[in-house]
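1. Below are the sequence and a predicted model for it; my questions follow.
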Amino acid sequence: MKPQIFMAAMLTLAPMSAAFAAETSGTITAIRKNADTITLSDGKTYNLPEGIEDTRLRVGEKVQLTYTMKGGNAVVSHLAPQK
């Protein structure tokens, strides 16, 4: 593939990968440490990957998170306390 075509394809596809990320916020209502998941006040459960430690999270804490859907699961890529 010619470098110009490759670069054009990459520039076209790059925004599409970012489009699948979603953001939400809410209050943590449940933490399942053995499953590495949290449930927010919206009733949805989110999977925590390696690097996001659930030991610092507390039920009742307000958080904002970014996630992507992978295999039918919402996988968190960024989590921060919300003020």
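-> Done, it's in. Numbering: from 1, shown residues only.

2. rest of the way, CA atoms for contacts and neighbours
-> Will do.

3. The chain: helices as residue ranges?
-> Taking DSSP state H, the helices of the chain run over residues 3-19.

4. And the strands in it?
-> Per DSSP state E, the chain carries strands over the ranges 22-32, 37-40, 45-47, 62-70, 73-81.

5. for these, which one sits closest to Pro3?
-> strand 62-70 (30.3 Å; CA to CA).

6. Between the strands of the chain, which one is closest to Met10.
-> With CA to CA as the measure, strand 62-70 is the member of these nearest Met10 (20.3 Å).

7. alright, now check it against this:
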Amino acid sequence: MTVRRILPGLLVSTLFAASALAAPLSTTGVVKSIDQAKDDIVLQSGETFTLPTKFNFKKLKVGETVKITYVKQGNKMVASKVEAMK
């Protein structure tokens, strides 16, 4: 096989693998604590999520059920969206 035949397949495989790793995940849970100094929230399940620096913490309350959309970055779960569940 030549490099011209292998390279396109390798590039496509790499792109699919990279997009699968960066796919957003979501979870729901009850807010246990909010730490504005660290830009994070902890759910009652023990999961900790880092929030964007300009996140409006006034929208969150301890004891509230939320849906969090996030991505994993190393050992951290970085939230892109936090919604109160009704």
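-> Received it, and whenever you're ready, just let me know what you need. Everything numeric here is computed off the predicted structure, so don't read it as measured data.

8. quick one on the thing from earlier: could you dump the strands of the first structure to CSV with distance to Met10 of the first structure?
-> Shown next, in CSV, are the strands of the first structure (distance: least, CA to CA, whole Å):
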stretch, distance to Met10 of the first structure
strand 22-32, 22
strand 37-40, 33
strand 45-47, 29
strand 62-70, 20
strand 73-81, 22
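
9. Kindly reformat those strands as CSV containing mean neighbour count.
-> Output for those, formatted as CSV (neighbours: other CA atoms under 10 Å):
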stretch, mean neighbour count
strand 22-32, 16
strand 37-40, 20
strand 45-47, 20
strand 62-70, 16
strand 73-81, 16
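
10. Of all those, which one is nearest Met7 of the first structure?
-> Nearest of those to Met7 of the first structure, taken as CA to CA: strand 62-70 at 25.2 Å.

11. Figure out how far that closest one is from the centre of its chain.
-> 3 Å (CA atoms, centre = their mean, to the nearest Å).

12. Provide the aligned range in the second structure for that strand.
-> Counting by TM-score structural alignment, strand 62-70 of the first structure lines up with residues 65-73 of the second structure.
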